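[1] below are the sequence and a predicted model for it; my questions follow.
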Amino acid sequence: MTKQPLTLYLAAPRGFCAGVDRAIKIVEMALEKWGAPVYVRHEIVHNKFVVDGLRDKGAIFVEELDECPDDRPVIFSAHGVPKAVPAAAAKREMIYVDATCPLVSKVHIEAQRHADNGLQMIMIGHEGHPETVGTMGQLPAGEVLLVETPDDVATVKIRDPEKLAYVTQTTLSVDDTADIVAALKARFPGIVGPHKEDICYATTNRQEAVKAMAPKCDAMLVVGAPNSSNSKRLVEVGARAGCNYAQLVQRATDIDWRALEGITSMGITAGASAPEVLINEVIDAFKDRFDVSVEMVVTAEENVEFKVPRVLREPA
């Protein structure tokens, strides 16, 4: 049977960012240095395939430090942790390695600097997301107030409108965040913002690529995990940018082929914690069913690299 032709648009940049790459490398190097098992507090990055691969190598994933023994190394995930967590690890004299993305650490430093200047903080983020929990946990309870929508801005109760600053989660929708920032500035004209945008380069770049790709596509798939904030935002950005069918898939086996009947153009991208092997798996699934021609949609070049912590570069 003759395969139907399909133009497959591939977004660039897509997939792994420098922070994710570094975090995975930290777990692998820790296993090489100290042997298995190495404990990891929370999923190192939000991707089941990556986590399962590291588990197979000897990583044990836990939600809380209490679940780790004193005599094995523990790694903190790329999303960051409240200040109390490394303090508790140090008290127990544990070996710990912080895999927090340096761009998340930048937000932590910013929050502390604002607090040192006597400012109360507002955080734009998603309640319960580990990055939000980690950032809010840099300061004492009540010092960081969370807003998720422009409507939240209207009801947030602050101490002093003249002593106020905001930070954001690094993986948010650029457009949605702009609306919330506008609402904050309208209600609190004196609010202090970040020197440089908190939303990270990788999140911004992937969203820009989707915006460029979406109008060309009958449908679009984002390869990523359902608990990955930046992946879910890509689906929303794609739908808003004019793609009628935008869906999140973890693997090629998740593709709903009946929903894609009759399409002639398809967009593919991936969240910042999705490995290229899963993207290729999805592309191959389309090549099995369609006569595919691939076109790249390139909106930025990325060459960012973050060093791993010194403790892993030193001999055991």
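    Arrived safely.
[2] only C-alpha atoms for contact and neighbour calcs from this point on.
    Will do.
[3] the helices in the protein, which residues?
    In the chain, the segments counted as helices under DSSP state H are 18-34, 48-57, 84-91, 102-116, 130-136, 150-155, 174-187, 201-213, 229-240, 276-289, 310-313.
[4] in a markdown table: those helices, plus mean neighbour count and distance to residue 296.
    Formatted as a markdown table, the entries for the helices of the chain read as follows, by neighbours: other Cα atoms under 10 Å; distance: least, Cα to Cα, whole Å:
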| stretch | mean neighbour count | distance to residue 296 |
| --- | --- | --- |
| helix 18-34 | 20 | 21 |
| helix 48-57 | 16 | 25 |
| helix 84-91 | 14 | 43 |
| helix 102-116 | 18 | 28 |
| helix 130-136 | 23 | 32 |
| helix 150-155 | 15 | 35 |
| helix 174-187 | 16 | 23 |
| helix 201-213 | 23 | 9 |
| helix 229-240 | 23 | 16 |
| helix 276-289 | 16 | 13 |
| helix 310-313 | 12 | 37 |
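[5] of those, which is nearest residue 2?
    Residue 2 lies closest, by Cα to Cα, to one member of the helices of the chain: helix 276-289, at 9.7 Å.
[6] packing partners for that closest one?
    strand 265-270 (3 or more Cα pairs under 8 Å, 6 or more residues apart in numbering; DSSP states H and E).
[7] contact partners of the strand it packs on?
    6-12, 14-15, 210, 213-214, 216-224, 231, 279 (Cα atoms under 8 Å, 6 or more residues apart in numbering).
[8] another one to put next to it:
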Amino acid sequence: MTFAPTKPPLRVVLCAPRGFCAGVVRAIDVVERALEIYGAPVYVRHEIVHNRTVVDALKAKGVIFIEELSEAPPGPHPVIFSAHGVAKTVLEEAKTRNLFTVDATCPLVTKVHREAQAHFKRGRRIILIGHARHPEVIGTIGQLPPGAVTLVSTIEDVERLAPAGGEIAYVTQTTLSVDDTREIVAALERRFPTIHAPPVGDICYATTNRQQAVKAAARGVEAVIVVGAANSSNSLRLREVAEREGCAAQLVADVRAIDWGALEGVRSVALSAGASAPEVLVERIIEALGERFAIAIETLRTASESEAFPLPRALREAV
């Protein structure tokens, strides 16, 4: 008689909170509600959120994703701006072409835009802490005239800044590493002791909460799996947080991308997901872990979330 080999045990720690945040839920709801009201096609400039599963599901419903407004024809079908926000030049182009637009920018990103605009009106030099070429950074810089915002990504960037010739202020991208940003802010405050800080931190609650959960979990496991896209800033930061705690970590788009070799001999793993990753991707990874290991699942919760953002007025009025 032959016996099936015994599965090795694996403790699976589910990080909570994880996955969709209120801004992502709102952005997806904007697109789906627009489809209900106006019918297909609905155009979305840039990925509505950085997740291929979400994008593909919306494509199947009749959404057309574009990178430039020139790809969208004028007419009754809306053009939706993604959760990351857009520069004012994009809004002006849409108005010039008489496009029907709906803005799905996350309200927390809009908050940063307004902070930068307020500093500019007060004549302050503005420093933006963020990552070059990220859509949110492009959108924030694009709220003001060229040269009004200086981007820094590292402490070295701060050291290279010219001396202040007047009042100075900083704002930040919403999806940064809490720890890295704290160090950059400290460097700014050393160089410019009177620098104006945001009245409330710009890094969004969801980014902070997910990083705290991964940090706590990483201290008690041998490996961390983060579900998220390679171009998702908040997902990349989750992997970095785990690695900062000395834990092996991998960022995977879905179950097919898992490096199973890296889990050989591992007896404990934490599982989290970036703010734009749907929970179904986490569930599929748990199933795959269960096929290979005798898993014992537990949840590590470091915060509770109840935030919700209303739909844009254009859609509320249409309903």
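    Right, received. Where do you want to start? No experiment lies behind these values; they were computed from the predicted model shown.
[9] between the helices of the first structure, which gets nearest to residue 67 of the first structure?
    Where those are weighed against each other on Cα to Cα, the nearest is helix 84-91, at 11.7 Å.
[10] the second structure: matching residues for that closest one?
    Under TM-score structural alignment, helix 84-91 of the first structure corresponds to residues 89-96 of the second structure.
[11] mean distance between that stretch and the first structure after superposition?
    When the first structure is superposed, stretch 89-96 of the second structure averages 1.5 Å from its matched positions, counting by mean Cα distance after the TM-score superposition for the first structure.
[12] got a list of contacts for that stretch?
    The contact list for stretch 89-96 of the second structure, computed with Cα under 8 Å, 6+ apart, reads 69, 100, 101, 142.
[13] list the contacts for the counterpart of the first one in the first structure?
    Spelled out, it's residue 69 of the second structure. Per TM-score structural alignment, the equivalent position to residue 69 of the second structure in the first structure is residue 65. Under the criterion of Cα under 8 Å, 6+ apart, the neighbours of residue 65 of the first structure are 41, 85, 89.
[14] can I get the residues you listed in CSV including distance to residue 115 of the first structure?
    Supplementary listing: the contacts of residue 65 of the first structure in CSV, determined by distance: Cα to Cα, whole Å:
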residue, distance to residue 115 of the first structure
41, 27
85, 20
89, 24
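[15] ok, of those, which one's closest to residue 128 of the first structure?
    With Cα to Cα as the yardstick, the closest approach to residue 128 of the first structure among these comes from residue 41, at 15.5 Å.
[16] tell me how many other residues surround the closest one.
    Counted with other Cα atoms under 10 Å, residues neighbouring residue 41 of the first structure total 22.
[17] check contacts around residue 267 of the second structure.
    By Cα under 8 Å, 6+ apart, the residues touching residue 267 of the second structure are 8, 9, 10, 11, 222.
[18] counterpart of it in the first structure?
    Residue mapping for residue 267 of the second structure onto the first structure gives residue 264, with TM-score structural alignment as the criterion.
[19] which one of the helices of the first structure lies nearest to residue 72 of the first structure?
    Comparing these against residue 72 of the first structure with Cα to Cα, the closest turns out to be helix 18-34 (8.4 Å).
[20] what span of the second structure lines up against that closest one?
    Under TM-score structural alignment, the alignment places helix 18-34 of the first structure onto residues 22-38 of the second structure.
[21] mean deviation, that stretch versus the first structure?
    Looks like 0.5 Å for stretch 22-38 of the second structure (mean Cα distance after the TM-score superposition for the first structure).
[22] so how far is residue 31 of the first structure from residue 313 of the first structure?
    Between residue 313 of the first structure and residue 31 of the first structure the distance, using Cα to Cα, to the nearest Å, works out to 13 Å.
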